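Peer 1: Based on what follows, work out the 3D shape:
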Amino acid sequence: MELRDYIRILRKSWLLIVALTLVAVAAASAFSILQTPRYSAMSQVFVSTQSSGTTSDLVQGNSFTVARVKTYSGLATTPLVLLPVIESLKLDLTSAELERAISVSAQLDTSIIDITVTDPDPVRAADIANAVSQSLTEGVQEIEQPDDPSAAAPVKLTRVRVASVPITPVSPNVPLNIALGALVGLALGVGLAVLRETLDTRIRSQRDVEQVTDMPVIGGIVFDPKATERPLIVHADPRSPRAESFRTLRTNLQYLDLGRADRSFVVTSSIGSEGKSTTSANLAIALADAGARVLLVDADLRRPKIAEYMNIEGAVGLTDVLIGRAELADVIQPWGNGQLFVLPAGHIPPNPSELLGSAGMATLLQEFNRTFDVVIFDSPPLLPVTDAAILAKSVGGAIVIIAAGRTQKNQLKGAIAALQSVGAPISGLVLTMLQTKGPDAYGYGHYGQYGYGHTYGDVTAEPEMVAPPYSRRSRAQA
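Peer 2: Predicted structure coming up:
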C-alpha cells in the first residue's frame, strides 16, 4: 500500500484508534494505581589499598583495587554478607529472598561500590542498604586479614555514603506507564485498522474496482438513507446530489459503445439489493428528461420492481407478450412528460431464462431498437441466475451495478466472468451507495446547493398520460 492508503485508513478508522489508545491508557493507569509502591535507598562503599606511598606502589595498588571491586560487588549478595544483615535487622526473609531486593554495581574505572535496596517500606530499604554496606565492610576485612595478626590487611573498605530514607517511590512510574500504554494502544489501533482494511474484501471505492477489473466505471450514485421512501429521486428531488449522480451517468452513457447503432443496455448486478432497479428507473427518467425517447423494460422475471417504483399497473407485461397472450401496444405504458415508456414484467413465468433467450424476445429487441432512442432493461443479478447474461448477449451491452460497502470483490469477479463466458459485452460499471463524507467520499457532496433549471413539477402528481409510441397500424406498416 502507498502512503495515501495508510492516511485513508487512519482517517477511516480514527475512532477505533482513539478508543484503543484510551483503553490502553486507562489500563496503564489502573495498573499503576493497583501496584504497590516501592522505594529505593542506596549506600556506597569505597575500596582502598594499603601502600608504601611510592609511585609504582600507587599504580599497582590502583589496578589491584579496580580488580578487587568487581569481586567485592559479587560478594555483597552472598550469604556471608546477607545472613548477618538478616540477623541484625531481624528480617523474616531468607538470604535468597533478600538478594532479589539488592542491586550491587561498580562504577566504571572507580573504586566505589553502589549498594541499592528496593523495598515497599522506605525505612527498611534504608536500613538494609546501610546494614549490607556495613556487613560487606566487615566481611571483606575478615577475608582479607593476613595470617599474621599483627600485619595490616592489604585492602580496606570504607562506607562513604549512608543511605537515607527515600521520600518518593521509584515504582510504579505513573507517567512512564501511561506513555507506554498510549504507545501500545496507538500501535494496536493502527495495526488493527490496517489488518481490517487488508482483510476487508468489500468494494468501497473506484480504487477497489480497479484492483479487480480494468472495466470502466461510468458513474457513481451517492448514498441516500431515504432511497426506499423515494426511489425515483430524479423525479422526486431533482436538485439532490443523488439526482445529479444519475444525470452524470446519463451523460457518460452517451459516449458508450459509439460504434453500436442500437442504444440498448441491460442493467444488472452481482447479487440482489445493489440498487439495479432504482438505477434503471432513474436513468431512464434522466434520459427522457434530456429529450431521448426511452423504453424501460422490466426484464427481471423473478422479482420485478419497476411497476411498483413507477406506480403503474404491472399485472400484464413482457411475459404476456412473449407467450402471445397480449399485444405489445397494449402493455407498454407511457410515463411522465411523454418521452418515457415502461414495459412491466407481467406474470412471473416458471422459465424466465428460456423466455429471455427465445426467438420472440429477439424479435421484440429489434422492434424496440427501431422505435426508441434508448432501451433500458432491468434484469436479475448475475450470480444467482443466468437471465441477465443471456439477455445481455442479445442486447449487446451490459451495465453492472456495484454497491459500495456491500459487494465483495470475488462477487464482482464472478459477475464479470458470467458475462464473459457467454460473450456478452460489458459497457461499464456503476458504483451505488457511495458515501458523501469520509475518506471514501464521492465528489457530489456540495451539488445540492446549486440549481438545475426549472423544477419538474409536483412530485405527488400523477404522471402525464400521452399517446403510445406506436399503434397497431403503424407497427403493421413497419
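Peer 1: can we go C-alpha only for contacts and neighbour counts from here?
Peer 2: Fine.
Peer 1: which SS class is the residue positioned nearest the centre of the chain?
Peer 2: Nearest to the mean C-alpha position of the chain, by Cα atoms, centre = their mean, lies residue 197 at 3.9 Å. Judged by DSSP: H, G, I helix; E, B strand; the rest coil, the three-state class of residue 197 is helix.
Peer 1: Could you also give me the structure for this next sequence, so I can compare it with the first?
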Amino acid sequence: MTARDYLNLLGQQWRVIVAAGLLGVVLAGILVLFAPVKYAASVTLYISTQQTNSSSTDAYQGSLLSQDRVKSYTQLLSGYRLGQEVVTDLGLNDDPQAVADEVSASVSPNTVLLTAEVTDTSPERAEAIAGAIGRRFPALIAQLEKPANSTLPPSVTATVVQGPLLEPEAVSPRPLTDLGIGLGAGLLVGVVVAVLRRTLDRSVRTTEQLAEVFPKPLLGTLAEDRTVETVPLFLRDRPTSPIAESLRAVRANVDMLDLDRTTTVVAVTSAIEDEGKSTLLVNLALAQANAGRRVLVVEGDLRKPRAAQYLGLSEDVGLTQVLTGRASVDDVVQAGPAPRLELLASGPRPPNPCEMVESPQMSELLATLRERYDLVLVDAPPLLPVADGLALARLADGVVFTVRAGFTSGALVRRAHEMLETAGVGRVGVVLNRTKDAGDGYYAGYYYAEAERTAAPTPAPSPTPGSRQEFATVPSPSPESDTEQHDPATAGRRS
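Peer 2: As a prediction, the model looks like this:
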C-alpha cells in the first residue's frame, strides 16, 4: 500500500477510527470514575562511601561504588525487609509486603541520589510511611554494609537530604491526562484495526485488482450511493446525479462492445448475489431507451427476481408462462416507466428454473425477441450459486458482469471468469459497482452536481422511434468518431 492508499483507507474507515477513539475515552472515563484517589510523598537519600585517604583514585573508586550500590538499593526500598521495618516503626497492623508494594524507587541519572515515593489513598499515611523510610533505611544500609567481625564503620552510608515531601494534589487519577491517553490509545487501535482489515481483506476494491482476476474490458465504475437502495431508478429520478452520468458512460461502452452491431441479447450477471446486477440492469435499460433504442428487460432470474420490483411493475405474469406455452409474449409483456422500454417479468416461480432457461423454448424465445427489439437485457442469476446464470450467458450475445467493490473476493471473481471462459462466452464487459474510492465513478461529479444545485433539469423532447438521440447533454459516442474509443476500458475512463 502506498501513502495515498493509507490516506484513502483512513478516509474510508474514519467511522471505525472515531468509534475506537470514543471507546478509549469511555474506558478511560470509567477508570477515572472508579479508580481510588491516591496521594504521593517522597524522600530523597544520598548514598556515599567512607574513604580512608583523599587520593583521587580512591575518590573515583568510591564514586563508582556508590553508583553501583544505588542500583541495588532500589530493590531494598520496595522489598519485604524494609516494609517490615516501617510497620514496626509506625506500629501498623498491615502486611509488610502490602506496605512495600506502595513504595517505588528511582535513581537520578549519573548521581548517587535515591528517591523513594510512597502512594496511598491517605495523604497522612503516605507522608508517615515516607518519613519512616527516611529513618529506617539508613539504619538498614548501615547494618548491611558494616564489615563482619570489624569495628570499622560501614563502607556505604545513606543520608536523608530531602523529605518527606507530600504532593499537594492527588497523583492518581488525573482526569484530563487519563482521558487524553484513552483517546490517543483508542485512535491508535482504530488505525491498526483499519489497516488490518484492509490487509486481510481479499475482496476486489480497485480497477487494478479487478483487471488481475477478471481480464475483460472495463465498461465503467459506479460509485457508492446509499440512495440507490431506496431510489433504484436514478436515471429517472436523479438524471443529473454523478452516478447517473457514470451509468451513461457504462451504456456508451456497452455499445462499443457491439462494433459489428450483432449483439442484441445481453445478459447481466455477477459472481454472487447482492452485487447490484439488477439495479445496474434496469438503469442500463433506461439509458438505452432514452438513447432511442427499443429495449426489452427479461427477468431471467426465476429464483429471486427484482427487476419488476425496481421498475414498479408486476411479476405475476411473464417468462415462465411463455416458456410453458400458456401465454404469448404479447400477452404478458408490460410497458416500462420510459418510452420504448418494456418488461417481460419472471412470472410464477417454477420448481425447475434451471431446466426452463436451458430448454429449447428459451432459445426460440430469444431468437424471436432479437427480431422485435433493438436490445434485450436479461437479468440473469449469479454464476456461482446456481447454474441458471451460466446457461443464460451462453444463450446471450454478450455479457455484462458486475462486481461489487469491497464485497466479492478476488477468488470468486476469478472463478466466475474461468466459468465464462470454459463455456465459450467471449464478448464480456465488466462493471465495478459501489466503489468507495473517490476517484472512481465520479468523473463528472462536480460539473453535474453543480448543475443540479443551480437549476432543475429541463426535460428534452422525446426522440422519435428508432433514433439514437440521447436525452442527456452527452451524445452517444460513435465508433467512427474517435479511434481511441474503440478500447472499452479506455472509453470508460474517458467518460
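Peer 1: Overlay them and tell me the TM-score.
Peer 2: TM-score of the superposed chains, computed with TM-score structural alignment, normalised by the length of structure 1, equals 0.73; 451 aligned residues with a Cα RMSD of 4.6 Å.
Peer 1: Let me know whether the residue nearest to the centre of structure 1 touches residue 9 as I believe.
Peer 2: Yes: between residue 197 of structure 1 and residue 9 a contact is recorded at 7.2 Å, counting by Cα atoms under 8 Å.
Peer 1: picking that back up, got a list of what the residue nearest to the centre of structure 1 touches?
Peer 2: Residue 197 of structure 1 is in contact with residue 9, counting by Cα atoms under 8 Å, 6 or more residues apart in numbering.
Peer 1: Then residue 112 of structure 2?
Peer 2: 46-48, 66-67, 70.
Peer 1: Sort out for me which of those residues are in helices.
Peer 2: 66-67, 70 (DSSP state H).
Peer 1: before we move on, the earlier item: among the contacts of residue 112 of structure 2, which pair sits farthest apart?
Peer 2: Taking Cα to Cα, the two most distant members of the contacts of residue 112 of structure 2 are 46 and 67; they sit 10.5 Å apart.
Peer 1: So which of these two has more stuff around it?
Peer 2: For residue 46 of structure 2 versus residue 67, the count of surrounding residues by other Cα atoms under 10 Å is larger for residue 67: 21 against 18.
Peer 1: what about the more buried one, distance to residue 52 of structure 2?
Peer 2: Noted for residue 67 of structure 2: a distance of 19 Å to residue 52 of structure 2, by Cα to Cα, to the nearest Å.
Peer 1: How about residue 151 of structure 2?
Peer 2: From residue 151 of structure 2 to residue 52 of structure 2 the distance is 14 Å (Cα to Cα).
Peer 1: what's near enough to touch residue 132 of structure 2?
Peer 2: 86, 89-90.
Peer 1: swap the cut-off to 10 Å and go again
Peer 2: 43, 82-83, 85-90, 126, 164 (Cα atoms under 10 Å, 6 or more residues apart in numbering).
Peer 1: ok, now residue 454 of structure 2?
Peer 2: By Cα under 10 Å, 6+ apart, the neighbours of residue 454 of structure 2 are residue 448.
Peer 1: In strands, which of the contacts of residue 132 of structure 2 fall?
Peer 2: 43, 164 (DSSP state E).
Peer 1: Could you identify the buried members of the contacts of residue 132 of structure 2?
Peer 2: 43, 82-83, 85-87, 89, 126, 164 (16 or more other Cα atoms under 10 Å).
Peer 1: Please report how far the residue lying farthest from the centre of structure 2 lies from residue 90 of structure 2.
Peer 2: Farthest-out residue of structure 2 from its mean C-alpha position, per Cα atoms, centre = their mean: residue 151, at 75.4 Å. Between residue 151 of structure 2 and residue 90 of structure 2 the computed distance is 31 Å (Cα to Cα).
Peer 1: ok, which stretches of the stretch 1-150 of structure 2 are strands?
Peer 2: 39-49, 103-107, 113-120 (DSSP state E, counting those that start in this stretch).
Peer 1: could I get these as CSV with distance to residue 308 of structure 2?
Peer 2: Shown next, in CSV, are these (distance: least, Cα to Cα, whole Å):
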stretch, distance to residue 308 of structure 2
strand 39-49, 72
strand 103-107, 75
strand 113-120, 73
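Peer 1: Excluding chain neighbours, give the residue nearest to residue 65 of structure 2 in space.
Peer 2: Nearest residue to residue 65 of structure 2, sequence neighbours excluded (Cα to Cα, 6 or more residues apart in numbering): residue 49, at 7.4 Å.
Peer 1: ok, so what distance separates the equivalent of that neighbour over in structure 1 from residue 199 of structure 1?
Peer 2: Matched to structure 1 by TM-score structural alignment, residue 49 of structure 2 sits across from residue 47. Remark: distance between residue 47 of structure 1 and residue 199 of structure 1 (Cα to Cα) = 64 Å.
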